[in-house]
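[1] The following block contains a protein sequence and its predicted model.
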Amino acid sequence: MSAVPKVSGATVTGGPEAAALAARAAIRSGRHAGPTAGLAPGMVQGNLAILPKAVAHDFLRFCDLNPKPCPVIGMSQPGDPMLPMLGGDIDIRTDVPRYRVWRDGQLAEEPTDIRALWRDDLVAFVLGCSFSFEEALVADGLRIRHIERNQNVAMYRTNVATAPAGPFHGPLVVSMRPFVPADAIRAIQITTRFPRVHGAPVHFGDPAAIGIQDIDKPDYGDRVEILAGEVPVFWACGVTPQAVVAAARLPFCITHAPGAMLITDVRNSTLAVM
């Protein structure tokens, strides 16, 4: 397999790191089973894909070919549920608020704990998440509507094809945030500094140009209102593997439920490119 990029900063010392530990403890105990936006500010959150070892190399190759929707920030050894490069106590079987279990490309269940489903041949991939660059947008004074309204971000399947690898192929999924044009330009400038968490947008303006027929009906997440004078801005999204899994019709795999991320001990600031 190709080398997974190393992420520095996974040392717990207090402050935001302590908040990440507390958030994972709440998730692990079942006290939190919903979206993770706003939890442990300052810390990297990740999308999840768990696949059998037999197709793990192909999936890593798929990520290499599609780095904007699938930036790998961590990967487990086969059968090992721990991810020490992202947090010393992380157990991928219990530390995501809600999982999605896929069988033959169909969503089979959404458990909050996958210990009973874990196998010795499973490999976990953690992918960068837009929550990291959202923090940078907010810090610069930009308003993020789904955060202000306590919603999940709106996500859409597009007609933009991903580069295939082995059994993995399918449409790009994007997340949308509305801005007035001047703020959209600033958002593009800021997110360009975060290639490890999707980077600059892939599109802005007319949703139909990327195959979105009804902006008010997202495929994942919540409808986010677009006000007069605003334009929708679209970023590549880490939910893309869910669309790819459905297209590949794998006998078995596990992903996160949209918006329910893995909270790590890595600081968002370590992912910025200056």
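    Happy to help now that I have it. Numbering: from 1, shown residues only.
[2] rest of the way, CA atoms for contacts and neighbours
    Fine.
[3] Who are the contact partners of residue 112?
    Counting by Cα atoms under 8 Å, 6 or more residues apart in numbering, residue 112 makes contact with 30, 33, 94, 96, 97, 98, 99.
[4] tell me the SS of the fourth one?
    Yep, that's residue 96 we're talking about. Under DSSP: H, G, I helix; E, B strand; the rest coil, residue 96 falls in the coil class.
[5] wait, what's in contact with residue 180?
    229, 230, 231.
[6] Which of those sits closest to residue 156?
    For those, the minimum distance to residue 156 (Cα to Cα) is 15.7 Å, reached by residue 231.
[7] Give the burial count for that closest one, as a bare number.
    Using other Cα atoms under 10 Å, residue 231 has 20 neighbouring residues.
[8] this is the other structure I want to compare:
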Amino acid sequence: MAELALNATSTPQQARRLIRDGHWQQHTSGLAAGHAQANLVILPEAQADDFLRFCQANPKPCPVLDVTAPGDPYPRSLGDDIDLRYDLPTYRVYRDGKLSEERHDITDLWRDDFVAFSIGCSFSFEEALIAEGLEVRHISERRNVPMYRTNIPLIGSRLFGGEMVVSMRPFTAAQAIRAIQITSDMPRVHGAPIHLGDPAQIGISDLQQPDFGDSPVIHQGEIPVFWACGVTPQLALENAALPLVITHSPGHMLITDIPNHRFKFG
């Protein structure tokens, strides 16, 4: 099976080639270790400036890595030979604010007025956590990261607003402190956690029922640690109810050529 050919040691180019050829349609967590992955939002040029203002007002969940020119599917600052029309395993298509379909190729939907936003992804800081000896449970369990809608309000723009989505990783208290230290200097990939402990305080009623991704595996003595998540724009797009927008499917990211260490300072 071609799926078995992709793993942490694959290069970004190898990963994108198999994805482009339709041989990998799973989540991308843990693939092409050492290289950044990105969330994706594609929308018409007429709404692009307002969406950029929304991202700039909410940098924790929406750190912008690249913005393409209208009609250009190539995010050249993120690597060579990247084509946003078919280099992600699964896309989501929203029509009038409703999830209309998921598909593996959006070539026939592409328009000359589309602007694509690549947004930083927490998969980048996971490598830093693992390098410091912290287990990232969904990677070790070969699962997709659990993601949740919250009651944390966003700063709205003219069209876009709503509440934040978070991703969760369980740690002991001591590990959680170390995870905060490690991720604090990586703001372009969400930075430090926004909450830890009681999920009800941020509007999450059941950790075993995530809104996106897979249910978590939490061991005795561990607490949930929550980071701002790049799925947040998808909820803002639902609220805006634009006629047509396209995003990545949660966990099915764009694998870039950018080394993760470029997003770390200090």
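    Perfect, I can see it now. Keep in mind that what you see is a predicted model, and the values were worked out from it rather than measured.
[9] what's the TM-score for these two chains?
    Here the superposed chains carry a TM-score of 0.96, computed using TM-score structural alignment, normalised by the length of the second structure; 259 aligned residues with a Cα RMSD of 1.1 Å.
[10] related to what we said a few turns ago, and in the second structure, which of the contacts of residue 112 of the first structure remain?
    Retained in the second structure by both residues aligned by TM-score structural alignment, their matches' Cα atoms under 8 Å are the following of these: 30, 33, 94, 96, 97, 98, 99.
[11] Helix, strand, or coil at the aligned partner of residue 108 of the second structure in the first structure?
    Aligned counterpart of residue 108 of the second structure in the first structure: residue 116 (TM-score structural alignment). Using three-state DSSP, the structure places residue 116 of the first structure in helix.
[12] now do residue 149 of the second structure
    Three-state call for residue 149 of the second structure (three-state DSSP): strand.
[13] ok so, going back, top of the contacts of residue 112 of the first structure by neighbour count?
    Counting neighbours by other Cα under 10 Å, residue 96 leads the contacts of residue 112 of the first structure with 32 neighbours.
[14] corresponding residue for residue 40 of the first structure in the second structure?
    In the second structure, residue 40 of the first structure lines up with residue 32, judged by TM-score structural alignment.
[15] Also residue 209 of the first structure?
    Alignment note: residue 209 of the first structure maps to residue 201 in the second structure; criterion TM-score structural alignment.
[16] can you tell me the helix or strand for the closest residue in space to residue 198 of the second structure that isn't next to it in sequence?
    Distances taken as Cα to Cα, 6 or more residues apart in numbering place residue 224 nearest to residue 198 of the second structure, at 7.7 Å, with adjacent residues excluded. Take DSSP states H and E as the rule and residue 224 of the second structure turns out to sit in strand 223-228.
[17] name the helices or strands packed onto that strand?
    Under the contact criterion of 3 or more Cα pairs under 8 Å, 6 or more residues apart in numbering; DSSP states H and E, strand 223-228 of the second structure touches strand 163-171, strand 195-196.
[18] what's the average distance of the shortest one to the first structure?
    In the superposition with the first structure, the aligned residues lie an average of 0.3 Å away from strand 195-196 of the second structure, counting by mean Cα distance after the TM-score superposition for the first structure.
[19] Which residues does that strand contact?
    Strand 195-196 of the second structure has contacts (Cα under 8 Å, 6+ apart) with 202, 223, 224, 225, 226, 227.
[20] try 7 Å this time
    The contact list for strand 195-196 of the second structure (Cα atoms under 7 Å, 6 or more residues apart in numbering) reads 224, 225, 226.
[21] in the stretch 51-200 of the second structure, which spans are helices?
    Ranges of helices in the stretch 51-200 of the second structure, per DSSP state H, counting those that start in this stretch, are 123-131, 137-140, 173-183.
[22] any chance of those helices in a markdown table, with distance to residue 212 of the second structure too?
    As requested, the helices of the stretch 51-200 of the second structure are exported to a markdown table (distance: least, Cα to Cα, whole Å):
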| stretch | distance to residue 212 of the second structure |
| --- | --- |
| helix 123-131 | 15 |
| helix 137-140 | 13 |
| helix 173-183 | 22 |
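[23] most packed of the ones you listed?
    With neighbours taken as mean count of other Cα atoms under 10 Å, the helices of the stretch 51-200 of the second structure reach their highest mean count in helix 123-131, at a mean of 20.
[24] residue range for that helix in the first structure?
    Residues 131-139 of the first structure are where helix 123-131 of the second structure lands when matched by TM-score structural alignment.
[25] and if you look at stretch 73-89 of the second structure?
    Under TM-score structural alignment, the match for stretch 73-89 of the second structure is residues 81-97.
[26] what's that stretch in contact with?
    Outside of stretch 81-97 of the first structure, the residues that reach it under the criterion Cα under 7 Å, 6+ apart are 10, 24, 27-28, 32-34, 74, 76, 112-115, 260-262, 264-266.
[27] Of those residues, which belong to strands?
    Residues of the contacts of stretch 81-97 of the first structure located in strands (DSSP state E): 74, 262, 264, 265, 266.
[28] What is the burial count for residue 143 of the first structure?
    With other Cα under 10 Å as criterion, residue 143 of the first structure counts 16.
[29] Need the counterpart of residue 260 of the second structure in the first structure.
    Under the alignment (TM-score structural alignment), residue 260 of the second structure maps onto residue 268 of the first structure.
[30] So that match sits against residue 131, correct?
    No - in this structure, residue 268 of the first structure is not within contact of residue 131 by Cα atoms under 7 Å, at 9.1 Å.
[31] End to end on stretch 111-128 of the first structure, go ahead and measure it.
    From its first residue to its last, stretch 111-128 of the first structure covers 22 Å (Cα to Cα, to the nearest Å).
[32] Work out the gap between that stretch and the centre of the chain.
    Its chain's C-alpha centre lies 15 Å from the corresponding centre of stretch 111-128 of the first structure when counted by Cα atoms, centre = their mean, to the nearest Å.
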